[in-house]
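[1] next comes the sequence, and after it the predicted model I'd like to discuss.
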Amino acid sequence: MFFCYNLFFFFFFFFFFFFFGIYLFEYNLVFFFEWLFFFFNSFSMSLIFFFDWISCFFMSFVFLISGCVLFYSLGYMNGDLNLIRFYYLVFMFILSMVFFILMPDFICLLLGWDGLGLVSYCLVIYYQNSVSLYSGLITLLMNRVGDVFLILCLGLFMNFGSFHYIFYINFFNNDFIILVYLVLFASFTKSAQFPFCVWLPSAMAAPTPVSSLVHSSTLVTSGVYLIIRFNYFILFCDTYFLMVISLITMVLSGFAACLENDLKKIIAFSTLSQLGFMFFTLSLGSLTLCFIHLLIHALFKSLLFLCSGIFIHCFLGSQDIRFMGGLVKQCPYVSSAFFVSLICLCGFPFFSGFYSKDFILEFFFLFNYSIFFFFFFFFFVGVTFIYSLRLIYYLFSSNSFFFPYINFCYSFFMNISLLFLYFSCLFVGSFMFWLFEDDFFFVLSFDFKLIPLLFFFFFFLVYDVLSFLYFYFGLIYFYFFSSMWFLSFYSSGFFLNRFFSFCYFSYSLVDSGWMEYFVSGGLVGFFRWLGFFFDSFTLNILKFYFFFFFFFF
């Protein structure tokens, strides 16, 4: 009964914030609440709640996905001894997300930002084994780097006497250039952009409901949301740098997803690819399109994770797609939800992902960028088709090699939570663009409209080329692209091994070497000699007394 009340709470706030956001958008209103709790000369610290249509829409989708994930967890984690602790951690994560979304103040923003990083670390190490610990430490350290950038922004804003960055929009000058790059790098760490993209595939060691909530729709999109909030600062600068970083991230994640065999890691790489797609949209300057794609992506990606959790649950914890197969016959309801979320990911016409993706691709035609950016952007958007078709083949078309051990049990809680997200993936995209239809109207020729479709067929040829290359350069191709250009090694083992080797060398040379020699041998010997010298004074005190008496008195 307690969990039913919680579910009602989350869905009530979803509808409340969603319709409140529509009201704010239609009437172009903003609500601003401030509580001043410290004031000294010209320096003030206050707690601010900032309600506009962006924050309300994002809050509504966070509450929808959180309610579905918590309801799903009742079936997925049934019998877990630490279920109550898991729920408390998820509630703390949602509270941190609320602080992060609603507060346009650096101190309060840092409160939510730090809360997201620390609670996500606790959720990643939930299973308490060595793999979870390694993944949690990688996640924590990468997020700490982003915290350093935000603390530097905090120190920069201390010169202006206030931490409310929203008040400085109309006073942009060259002093804010450093701020822009600090915010960009902070968002790169949280949204797993190159070169900070290693922690997201590693964080798949967390339970699947955590991956659905934290690593697909809320935590990883917080970096994109931060740039949307700082858009007036970011767009004053050259966004070419942001475009290059997003393309590199799409290259890394696209090829890695085509070669990975772990189901959750494939979905994590597709999240990386979509995050690079969002950052590329931000570099074009279209904030509203990026925000709509962020919301729609959160829905179908959380559904994708929840369906994969049921598959993993049925296969007794195995996540290797090579052992799965024939799932259409075994669990048709979950397979249909998984298939719908996959074609939303590909941008199939008239599903939710199509409305945002197609508009972004057409929006890119309006810019005069080089053929290099044009080809690579469309190429790595199209790589999504390759790993989606690969997933469909392995899960639905191939034979099952695990069949005698499978238990396809259906849980009421898991099915109901899938139902909400299933219908959201079907209808929310069209509803969002009916809502924003006055903002976007592109006029393109028929040839440009056909280009995305031509790229779709082009990738079937590309897949044959890739298979040909894999036949001749198998090991190099596999290890180079599946390890994200060896970035996982360079981000962890390469530097850590050298750091610990240097620490051991310093310990051997300094602590156990010269310091031991000087302290134990030299310094102790010197004090021993000094003690003997003063002992000679003490033992011969009568001689000295007579000497000084005759010569000085």
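    The structure has been received and is ready for your questions.
[2] can we go C-alpha only for contacts and neighbour counts from here?
    Fine.
[3] the strands in the stretch 1-150 of the chain, which residues?
    Listed from the start of the chain, the stretch 1-150 of the chain has strands (DSSP state E, counting those that start in this stretch) covering 31-40, 43-51.
[4] how distant is the shortest one from the center of its chain?
    Spelled out, it's strand 43-51. Put simply, strand 43-51 sits 26 Å off its chain's centre (C-alpha atoms, centre = their mean, to the nearest Å).
[5] counting contacts, what elements does that strand pack onto?
    strand 31-40, helix 83-102 (3 or more C-alpha pairs under 8 Å, 6 or more residues apart in numbering; DSSP states H and E).
[6] repeat for the first one
    Packing partners of strand 31-40 (3+ C-alpha pairs under 8 Å, 6+ apart): strand 43-51.
[7] by how many degrees do the strand it packs on and helix 83-102 diverge?
    If you take axes from the mean of the first three to the mean of the last three C-alpha atoms, to 10 degrees, strand 43-51 sits at 100 degrees to helix 83-102.
[8] what does strand 43-51 rub up against?
    For strand 43-51, the external contacting residues (C-alpha atoms under 8 Å, 6 or more residues apart in numbering) are 30-39, 102-105, 108, 161-163.
[9] one more to weigh against that first structure:
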Amino acid sequence: MFFCLNLFFFFFFFFFFFFFLGLYFYEYDTYFFFEWFFFFLNSCGFSLIFYFDWISCTFMSFVFLISGCVLFYSLGYMSGDLNLVRFYFIVYLFIFSMVLFILMPDLLCLLLGWDGLGLVSFCLVIYYNNISSLISGILTLYMNRLGDVFLLLSIGWCLNYGSWHYMFYISFFDDDYYLIIYLVLLSSFTKSAQFPFSIWLPAAMSAPTPVSSLVHSSTLVTSGIYLLIRFNYFLIYFDTYFLMVISLITMFLSGLGACLENDLKKIIAFSTLSQLGFMFFVLSFGSLILCYLHLLIHAIFKSLLFLCCGVFIHSFIGNQDIRFMGGVVNQFPYISTMFFVSLICLCGFPFFSGFYSKDFILELIFLKEMSFTFFFFFCLSVSLTIFYSFRLIYYLFYSSSYYFPFLSVNYNFYMVGSLFTLFTFCVFGGSFIFWLFEDEFFFIVEFEFSVLPLFFFFFFFFFSFIFKISWFYLNYFYFYFFGSMFFMNFFSSNIFLGRFFGFVNLSYKLIDFGWLEYFTFGLLKLNFNWLSYFFDKFILNLFKIYMLSFFFFFFFFFFF
């Protein structure tokens, strides 16, 4: 325990160190570039690169902050776990992979951290040894490996240029380079769970709640966005219409899924999907700084949201269904306050941390020229965020708990301490970050445009009451259709993975339990038994062997 406490303060030290280092780099517009060269092979240089600028340092500082809070929280949440040491070592391996991914602007070296993130994510998803965790882990692993395939193809194509340092080719464009940009886009879609690779993120909620807070809300899923921010100048000269369409589809489908889901962790996973699509939509307009600052702020309040959910799940004896919860505001006033603040940060309530980045982004969208269809679905997706947030507040705070009259209400020091740390950054972090880093944007938008998402929310809210949104629950097809992101889980898992494992099962029955085993292993076993019996009888008769060897050697030396 003392080792973990020391590591907690160690992570906090690195948070402040890298944050102020990034602030120094930002103010003086400088960076450090370290290269360790190994060798040349076929005119391709192999080297190890570390790149320190204000983006990498601030992102790494927030990774250390959230990691320290989650590890401190885990001392209370997983105190009775028998494999706690293994859990901590896997989390440390994840943090190490994340640091490698952040600091290496080279596709070949970046693959170390990129592949490590996918592997450690699989190990954390299957941490609870049951069949549900195994299925979710296999789906997570296959989706991440698909992204690794796209990244490996881009690495192979970079052999044409003699180097994998993509930052050296910012001013170099030809028709072949568009293939690398498409491959990097697809790999970032798989890691950040964009359409049509988005179903693995809700499935990954089988992992422990601290893992969901660290890995599947703030660090791993944002690695695809961070990769595209690193490829920023390539995206400016690239047709981003494709990126805009994919991000809008992800926002809309995940918003509908969150409105119809009853699992608490899956609702927040759909919320993370919606925010990731929101960031990709901002990236399609070329607003890299706004997207990056929203990424940092979103990491803070989404981690707080997951950790508050962990307290509720821990107290409701492992239950995650929001229909069985209720009245938590009376039983957990402090945790409920933090949960409510993180939710209104998600909605972009004025003067909380989520407001500063989200309001700037909304004003940017209002000033941009786009089709009315895109504008309508974007505002509708933003209003869906407000809708499922208030749905969560209604179920958890104002409904009654009929099913669990006996709750384990226990305020653990480690859990509350980490929550309070994140809560402080959640309240003051947005204004502090924009005060320090944002000095390029100043928008003036009319009042009618500023309240447009609120109008969409009330329109959808009253629409749901008029047409009785319980109709979705009564009609199972529509409920499953919208709740599963248009049957995304079936098309992602049942078709591909189901067919694959069905073929493996068929091969197992035909080969291992079929005639092929008899004709291969059975006949070989029979022949080897006969040969071993023959040699056994041959070797034990020593006098016969002596006489035969004597006549053999005599005949050989006499005639040859």
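    That came through, no problem. Everything numeric here is computed off the predicted structure, so don't read it as measured data.
[10] now what about the TM-score between them?
    The TM-score (TM-score structural alignment, normalised by the length of the first structure) is 0.90; 520 aligned residues with a C-alpha RMSD of 2.2 Å.
[11] ok so, going back, Serialize the helices and strands packed on strand 43-51 of the first structure to a markdown table and add fields for distance to Leu469 of the first structure and mean neighbour count.
    What follows is these, written out as a markdown table (distance: least, C-alpha to C-alpha, whole Å; neighbours: other C-alpha atoms under 10 Å):
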| stretch | distance to Leu469 of the first structure | mean neighbour count |
| --- | --- | --- |
| strand 31-40 | 57 | 10 |
| helix 83-102 | 44 | 19 |
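[12] make CSV out of the ones you listed and add distance to Phe339 of the first structure.
    Supplementary listing: these in CSV, determined by distance: least, C-alpha to C-alpha, whole Å:
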stretch, distance to Phe339 of the first structure
strand 31-40, 40
helix 83-102, 28
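[13] which of the ones you listed sits closest to Leu226 of the first structure?
    Nearest of these to Leu226 of the first structure, taken as C-alpha to C-alpha: helix 83-102 at 8.8 Å.
[14] average gap between the closest one and the second structure?
    Comparison of helix 83-102 of the first structure with the second structure after fitting gives an average deviation of 0.4 Å (mean C-alpha distance after the TM-score superposition for the first structure).
[15] list the buried ones in whichever strand or helix holds Val504 of the second structure?
    Applying DSSP states H and E as the criterion places Val504 of the second structure in helix 496-507. For helix 496-507 of the second structure, a neighbour-count test (16 or more other C-alpha atoms under 10 Å) marks Leu497 as buried.
[16] what sits against Phe197 of the second structure?
    Taking C-alpha under 8 Å, 6+ apart, we find Phe197 of the second structure in contact with Met143, Phe189, Thr190, Ser492.
[17] Phe33 of the second structure matches what in the first structure?
    Superposed on the first structure with TM-score structural alignment, Phe33 of the second structure falls opposite Phe32.
[18] find the nearest non-adjacent residue to its match, please.
    Excluding the flanking residues, the one nearest Phe32 of the first structure by C-alpha to C-alpha, 6 or more residues apart in numbering is Phe50, at 4.8 Å.
[19] what does Phe315 of the first structure give?
    Nearest in space to Phe315 of the first structure, with sequence neighbours left out and distances taken as C-alpha to C-alpha, 6+ apart, is Ile406 at 5.5 Å.
[20] please apply the same query to Val184 of the second structure.
    With sequence-adjacent residues excluded and distances taken as C-alpha to C-alpha, 6+ apart, Val184 of the second structure is closest to Leu151, at 6.2 Å.
[21] just to check, the one you found is in contact with Ser187?
    Yes: applying C-alpha atoms under 8 Å, one finds Leu151 of the second structure in contact with Ser187, separated by 6.0 Å.
[22] which one in the second structure is aligned with the residue nearest to Phe32 of the first structure?
    So, by TM-score structural alignment, Phe50 of the first structure is matched to Tyr51.
[23] quick one: Lys537 of the second structure from Ser549 of the second structure, how far?
    As judged by C-alpha to C-alpha, to the nearest Å, Lys537 of the second structure and Ser549 of the second structure stand 16 Å apart.
[24] no no, Tyr411 of the second structure
    To Ser549 of the second structure, Tyr411 of the second structure is 87 Å away according to C-alpha to C-alpha.
[25] ok, these two, which is more surrounded?
    Counted by other C-alpha atoms under 10 Å, Tyr411 of the second structure and Ser549 do not tie: Tyr411 has more neighbours, with 15 against 12.
[26] I'd assumed that one was in a strand, is it?
    No: assigned with DSSP: H, G, I helix; E, B strand; the rest coil, Tyr411 of the second structure falls outside any strand and is coil.
[27] where does it sit relative to Trp114 of the second structure, distance-wise?
    Counting by C-alpha to C-alpha, the gap from Tyr411 of the second structure to Trp114 of the second structure is 37 Å.
[28] now the terminal residues of stretch 468-484 of the second structure, how far apart.
    End-to-end distance of stretch 468-484 of the second structure: 20 Å, with C-alpha to C-alpha as the criterion.
[29] quick check: closest non-adjacent residue to the spatially most central residue of the second structure.
    When C-alpha atoms, centre = their mean is applied to the second structure, the residue found nearest the centroid is Val221 (3.1 Å). Leaving aside its chain neighbours, Val221 of the second structure sits nearest to Ser192 (4.4 Å; criterion: C-alpha to C-alpha, 6+ apart).
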